[in-house]
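S.K.: Sequence unavailable; structure follows:
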């Protein structure tokens, strides 16, 4: 256990802080909430997890699971809006066709039109 990041009362870091893998039950990151079909729902950060990695110190905020709300389902209108948002990303700037996948942002070209890609 890293005593460096052990601050369950929040005296050192301002909010309760735990080392990686040592947070108490009932707290979860956004990603963990999403995996359970939940979202923070406007609640304040309850605690944080801190750990060292090669570039410095990483922090993940934790939220209370009991206050989390269910993820709002995608309605048909939201799916249409999502499709409309993604459509321009699928259009090749050279041939102007919807290629069915997101074209490379570096060139804006589909695979057949991109001269930098090797041909099979």
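M.R.: Done, it's in. This structure is a prediction, so every number in the text was calculated from the model and none was measured.

S.K.: all contacts plus neighbour counts: C-alpha atoms, from now on.
M.R.: Will do.

S.K.: gap between the two ends of stretch 84-99?
M.R.: As for stretch 84-99, its first-to-last residue distance stands at 15 Å under the measure Cα to Cα, to the nearest Å.

S.K.: Go ahead and flag the most central residue of the chain.
M.R.: residue 31 (6.7 Å; Cα atoms, centre = their mean).

S.K.: List the buried residues for stretch 68-83?
M.R.: Along stretch 68-83, the positions that meet the burial threshold by neighbour count (16 or more other Cα atoms under 10 Å) are residue 68.

S.K.: can you map out the helices along the protein?
M.R.: With helices called from DSSP state H, the chain shows them at 30-35, 76-86.

S.K.: Make TSV out of these and add distance to residue 61.
M.R.: Converted to TSV, those look like this (distance: least, Cα to Cα, whole Å):
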stretch	distance to residue 61
helix 30-35	8
helix 76-86	28
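
S.K.: got another, please set it beside the one above:
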């Protein structure tokens, strides 16, 4: 095995808290959160294993947690109140506090106002 594979090969979980596998060598039946979401599922319970790999962007190893596919379930359906609350929150992100207009886009957090009001402020300044 290559050195990078041996470094993260720990299926018994002796060196790391949970069973650890190098990139691309995880056993079948385990999936990351992104893979479960792509299958229309959500993880249930704590992760049972992890994948570790070295990244060029960081000096610390990257980690992806793994859950068993058979324990994953579809997401719970949202209630009407949750959908209404989400709609109100998104509407608030699109409402300009300066002019009160509801825009088709989320306002910039840096500006805090819509682009039309920001352009007027810059012209006036």
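M.R.: Yep, it's here. Just so you know, these numbers come straight off a predicted model, no measurement behind them.

S.K.: picking that back up, would you mind finding the match for the residue nearest to the centre of structure 1 in structure 2?
M.R.: The criterion is TM-score structural alignment: under it, residue 31 of structure 1 has residue 34 as its aligned partner in structure 2.

S.K.: okay, now residue 40 of structure 2: neighbour count?
M.R.: Residues near residue 40 of structure 2, counting by other Cα atoms under 10 Å, number 12.

S.K.: hang on, it packs against residue 72?
M.R.: No - Residue 40 of structure 2 is not in contact with residue 72 according to Cα atoms under 8 Å; the separation is 9.5 Å.

S.K.: I'd like to know which elements the longest strand along structure 1 is packed against.
M.R.: Taking DSSP state E as the criterion, structure 1 has its longest strand at strand 56-64. Using 3 or more Cα pairs under 8 Å, 6 or more residues apart in numbering; DSSP states H and E as the contact test, the elements touching strand 56-64 of structure 1 are strand 27-28, helix 30-35, strand 47-53.

S.K.: Any idea which of those gets closest to residue 100 of structure 1?
M.R.: Proximity to residue 100 of structure 1 (Cα to Cα) singles out helix 30-35 among these, at 27.7 Å.

S.K.: From the chain's centroid, how far away is that closest one?
M.R.: Here helix 30-35 of structure 1 is found 9 Å from its chain centre; the criterion is Cα atoms, centre = their mean, to the nearest Å.

S.K.: Tell me the buried residues in that helix?
M.R.: Residues of helix 30-35 of structure 1 classed as buried by neighbour count (16+ other Cα under 10 Å): 30, 33.
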